[in-house]
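*Asks:* here is a sequence together with a model predicted from it:
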Amino acid sequence: MSALRKASLRACNALTSSNSLMPYAARVVSTSPRKDQSAVALSFEDAVAAKTCPFRKTLEPYTGAPAREEIATEPVGVQPFSSVPGPQGLPFVGTLFQYFKKDGPKFSKLFEVQKQRSEEFGPIYFEQLGNFRTVVVSSPWEYNKLIRAEGKFPNRKPMDPISHYRLERGMGLGLVTAQGEEWYKQRSVVSKKMLKLSEVASFAGEMGQVADDFVSRLETVRDGDSEVQNLDKELFKWAMESIGTFLFEERLGCLGKQPTSVTQSFIENLEGFFKALQPLLYNLPFYKLFPTKMYKTFEGHSDKLFEIGHGLVEKKMAEMENNKGSKSEFLQYLMNDGNMNSQEVASVAVEMLTGAVETVTSATTWCLYTLAKNPRAQQKMYQEICEAKAQAGGQLSAEQIAKMPYVKAVVKETLRKYPITYSTSRYIDSDLEIAGYQIPAGSHVQANLYGMYHNADLFYQPEEFIPERWLKSGPQMDPVVKSLSQLVWGHGARMCIGRRIAEQEMHLALTKIVEKFSLSYHHDDVEPVLNTVMTPDRPVRICFTPRE
């Protein structure tokens, strides 16, 4: 028995030899992500009475493969679910303990694990990680079957730590974690403002002004080598200021010489929130039994983020009530047309702030890095900017910037190489044949985006940065493969609600930065790691040299 497993069993003994489980004796907790998936409900009353740890069985030595139920009937030529290949693991926990071995796979590199597993097992494989069972698909044509079969209320894997926190605090599950009709009600309201191009484009002018101010700030915060120390922090400030023009229709003061304490606190807690969330998502959910150290950290950051977000919303609502000149079309729309109360409105606003700032910051960091590492592509983008500016009479509007094809291609190619969301997924509503196997209703199925984006059979020279592949004048690409670029934002009715805003913000900022600066990078290569989203593994020290 490994040292790790022995230590875990000692922890079980310590738990059951004390009264630490007694407060939970009347509760029944399921470790299954969904009620309709096969899993064991753990009765803590029985566990305490028997002086056993409810997770003990997951720690005992076992050499067999994870059990999977046979499907009663399969179409002719289609293999049963139990035949789907995949790595072997232990009962209940599957391959979870492999991720704690020194030379084993790592949660921080889960995108590489999926890529390697797909190379070993083919276009589809099954894996169990603790209480989470999943089917991973690495063929765009096969995953398209799931997309085409999607119903009105698509369900994806909830972020259990967030759901647990919100329920403990007496909140609704919110737009990101809710499922079914509860999700559909909120989504239907919010999408009318956030996914309509005309609505988002109406804020392009204000977001363009924020981008101008950010470029000016970059010029002042450069050091003697023209590098920007703590570039991620500066990008956080820009992203927060930019989304603020949409949510509150006012400037938050993030880009001043001395950013407000609220801004600094929000940025610090947002970084801590996502770093704590990553391990909580994949480890055994002990935090549901008692508040673990990591969960307490996550809880503290969450409390602070909601406190700041609620404060911003309440301040804006008070201003709108007392001052007819103060307005926020988005917040007013949620309250009036969306029939949301103040707490629901604040919850949506906080979700938009946290999601938008982290996503846009990470994506823009990768864009700047790839441009700095690829001077040919950077020069081509600069030429497009200069030509468009000349045609516009010397001044580009935000609307014109949003239509520049090479700028868009740079963003698409960056997110192919470094997909901030390395996978997209669904719980399927009905039995579905995928890659020759019958996958039962209720199964979790995810697209191995990173693996597909880096597959030489799908993309020519996948490790090279080639924005031209996304241009209409570029090499012809299979339409299904080309549509993969959209999946980094999700798909269907659960596509990222802030996608339109994020793309507009990035197009504006990148255009203005490249117009003003020549970018270069003179340090060791940056590698991607997961902090819930894909982020650089070290500070990205880009040199911003003003153009003559």
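*Replies:* Okay, I see it.

*Asks:* from here on, contacts and neighbour counts on C-alpha atoms
*Replies:* OK.

*Asks:* any idea how far residue 307 lies from residue 331?
*Replies:* Relative to residue 331, residue 307 is positioned 18 Å away (criterion: C-alpha to C-alpha, to the nearest Å).

*Asks:* and these two? Which one has more around it.
*Replies:* Neighbours were counted for residue 307 and for residue 331 using other C-alpha atoms under 10 Å; residue 331 has more, 24 against 14.

*Asks:* who's in contact with the more buried one?
*Replies:* 247-248, 345 (C-alpha atoms under 8 Å, 6 or more residues apart in numbering).

*Asks:* quickly find the element holding it.
*Replies:* helix 329-336 (DSSP states H and E).

*Asks:* just after that helix, pick out the following helix or strand.
*Replies:* Counting by DSSP H and E, what follows helix 329-336 is helix 342-373.

*Asks:* list the buried ones in that following helix?
*Replies:* Buried residues in helix 342-373, counting neighbours by 16 or more other C-alpha atoms under 10 Å, are found at 342, 344-373.

*Asks:* dropping in the other structure now:
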Amino acid sequence: MQSRSMLFKVLRGSKSIRATQKSNTATESVPAHDIYNPLPFDKIPEPTGLPLVRTALDYTPLRGFDITRLHELWMKRHQECGDIYKERIGLKYWVFCRTKEDTERLFRSEGRMPFRFELPAVRELKTMMGYPDSIGNQKGETWHRLRQPVNRILLKKQTVWKYSKEQRDVCKEMVSYMERRRDENLEIPGYAEALQVWAFEMAGIFIFNTQVGLLREDVATEVAAVFEGSSRMLEYVGAGAIGGPWRYFLKPGLKKCLLNSKNFMLTIVNEQMSKKSIKGSLLEEIMSIETLTEEERESLLMDVLLGAIEATANTLAICLYCLAMNSEIQAKLRSEIKALTPEQISSGRAIDSMSYMNAFFKESNRLLPFTHGLPRQFDHDIVLSGYRIPAGITILNTINSTSNMNPDYFEDPHECIPERWLDKDKSKFMTTSGFGVGARACPGRFFAKQEIFLMLIEILTNFKVEYHHAPATSIIKATGVLSTEPKFKFISING
């Protein structure tokens, strides 16, 4: 019995994704969103598979499975089964949904302490680093106890805005770095690593109240090995998102890499702790939270630092790719930037109010999702697409990666058209935010967005951005990541 259990955990899926005849009949007979007379769970369409292993072979190299392109398998499932389907993954059923109506109902049904399924890969990473489990894996009152002090610090826009001037200075330094490091093709070798260093410096402004100084002496590529830990951590979490053995192939050398990153971060933290400049900083706030243990405070600080590096750097790379492929949008954004006064261009409040920049940001997330799927669990039954889903079932909302090209939602879906997001009511729930939704959304999302906007302003003020390599898509490594190296050509505008 134990070996059979292990087989289910290792093998998940099947090449055959035909929905059963019984399920297709059920789909046709029920109104899409009948919440008053829902059909039972067993009527939800599901892909058919082989005896015993069910759909397991779809999740193996035998069928060409690539964990970074898991969203493509979701799309195939939806195309065959419909807008909602269930699939037995391991020993448990998951439900996948993608309509804007289900998306709205899913996230409006959350309480103040939403449930999300645990990620064993995250727990393993924290253990390697010598820390307790992450906030993201916690539930109920434990999650709320850890998350509440973070929210008080990070989710006040006035707090975010007060750092905008200093963060703009970091962006100017990044532009100087880019000018120095451009090669004969006007591209920047190791630009992915440079974006990580930039993101760390931006995080340093609000965490330490000062710059660390990694961009000043052309050291971005020299510290790349240190930031390798955050990249490998992201890849490991992505590979372990649905369980199975894939993440274990990434494990050799991972602990050493993580500890190198941790020690580097703690060295900087300890250096900053001795300075008067940390007064009123996020570092001081976190280290003084009395409801957390010393280990929890340090673990939280590592989450903020490592999360800030990867999420912000990867999202900026996606935005730059969308700009590089659409020169007319660059021109429109430059016009919006030029309309800002010298005082406004350093004002967090003014930058946050840039309508076209915000629309472009959302359109970039639609075309190349920053987040491909959002999981939830409920302690009560919920009705989606006319089916009753029992409490405790993991529900994965896939609207970002399986409905982002739906012509019923988006006219000319393959075109980059930021204007489609200027009507906020019309566009509601047609995608979800790249930083998550509701109480479980990324607590650093306001900081990340401000940092990206500030960097885009400086880049567009100084450069025309082009891309002359293989087309890119967004792949899954915990968050959305460009499938190609961010090799952009930066052409100076002012000589």
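*Replies:* That came through fine. Please read all numbers here as calculations on a predicted model, not as lab measurements.

*Asks:* one step back: how do the contacts of residue 331 of the first structure look in the second structure, which are kept?
*Replies:* Retained in the second structure: 247-248, out of these (criterion both residues aligned by TM-score structural alignment, their matches' C-alpha atoms under 8 Å).

*Asks:* mind listing the strands for the second structure?
*Replies:* 84-89, 92-97, 374-376, 382-384, 387-389, 394-397, 463-467, 474-477, 479-482, 488-492 (DSSP state E).

*Asks:* quick one: the last one aligns where in the first structure?
*Replies:* Under TM-score structural alignment, strand 488-492 of the second structure corresponds to residues 542-546 of the first structure.

*Asks:* aligned counterpart of residue 80 of the second structure in the first structure, please.
*Replies:* Aligned partner of residue 80 of the second structure by TM-score structural alignment: residue 120.

*Asks:* swap in residue 449 of the second structure?
*Replies:* Per TM-score structural alignment, residue 449 of the second structure is aligned with residue 503.

*Asks:* ok, so what distance separates its match from residue 131 of the first structure?
*Replies:* 35 Å.

*Asks:* the more surrounded of these two?
*Replies:* Taking other C-alpha under 10 Å, residue 503 of the first structure and residue 131 do not tie; residue 131 has more neighbours (20 against 17).

*Asks:* against the first structure, where does stretch 409-416 of the second structure fall?
*Replies:* Counting by TM-score structural alignment, stretch 409-416 of the second structure corresponds to 458-465 in the first structure.

*Asks:* can you give me the end-to-end span of that stretch?
*Replies:* 15 Å.

*Asks:* what do you get for stretch 415-434 of the second structure?
*Replies:* End-to-end distance (C-alpha to C-alpha), stretch 415-434 of the second structure: 19 Å.

*Asks:* buried set for that stretch?
*Replies:* 416-418, 420-421, 429-434.

*Asks:* now the residues you listed as TSV including distance to residue 332 of the second structure?
*Replies:* Output for those, formatted as TSV (distance: C-alpha to C-alpha, whole Å):
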residue	distance to residue 332 of the second structure
416	13
417	12
418	10
420	14
421	15
429	26
430	24
431	24
432	25
433	23
434	23
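
*Asks:* now, which of those sits nearest residue 173 of the second structure?
*Replies:* Comparing those against residue 173 of the second structure with C-alpha to C-alpha places residue 434 closest, at 26.9 Å.

*Asks:* map the closest one across to the first structure for me.
*Replies:* By TM-score structural alignment, residue 434 of the second structure lines up with residue 488.

*Asks:* ok now do residue 528 of the first structure, which residues does it touch?
*Replies:* Contacts for residue 528 of the first structure were tallied using C-alpha under 8 Å, 6+ apart; they are 109, 418, 534-537.

*Asks:* same thing but at 6 Å, please
*Replies:* 535-537 (C-alpha atoms under 6 Å, 6 or more residues apart in numbering).

*Asks:* between the residues you listed, which is nearest residue 223 of the first structure?
*Replies:* Nearest to residue 223 of the first structure among those, with distances taken as C-alpha to C-alpha, is residue 536, at 21.1 Å.

*Asks:* show me what residue 330 of the first structure aligns to in the second structure.
*Replies:* So residue 330 of the first structure corresponds to residue 282, using TM-score structural alignment.

*Asks:* roughly how far does the residue lying closest to its match once chain neighbours are set aside sit from residue 372 of the second structure?
*Replies:* With C-alpha to C-alpha, 6 or more residues apart in numbering as the criterion, residue 282 of the second structure has its nearest non-adjacent residue at 4.5 Å, and that residue is residue 207. The gap separating residue 207 of the second structure from residue 372 of the second structure is 28 Å, by C-alpha to C-alpha.

*Asks:* next: residue 484 of the second structure.
*Replies:* From residue 484 of the second structure over to residue 372 of the second structure (counting by C-alpha to C-alpha), the distance is 17 Å.

*Asks:* got it, and residue 233 of the second structure?
*Replies:* From residue 233 of the second structure to residue 372 of the second structure the distance is 18 Å (C-alpha to C-alpha).

*Asks:* how about residue 231 of the second structure?
*Replies:* Taken as C-alpha to C-alpha, the span from residue 231 of the second structure to residue 372 of the second structure is 18 Å.
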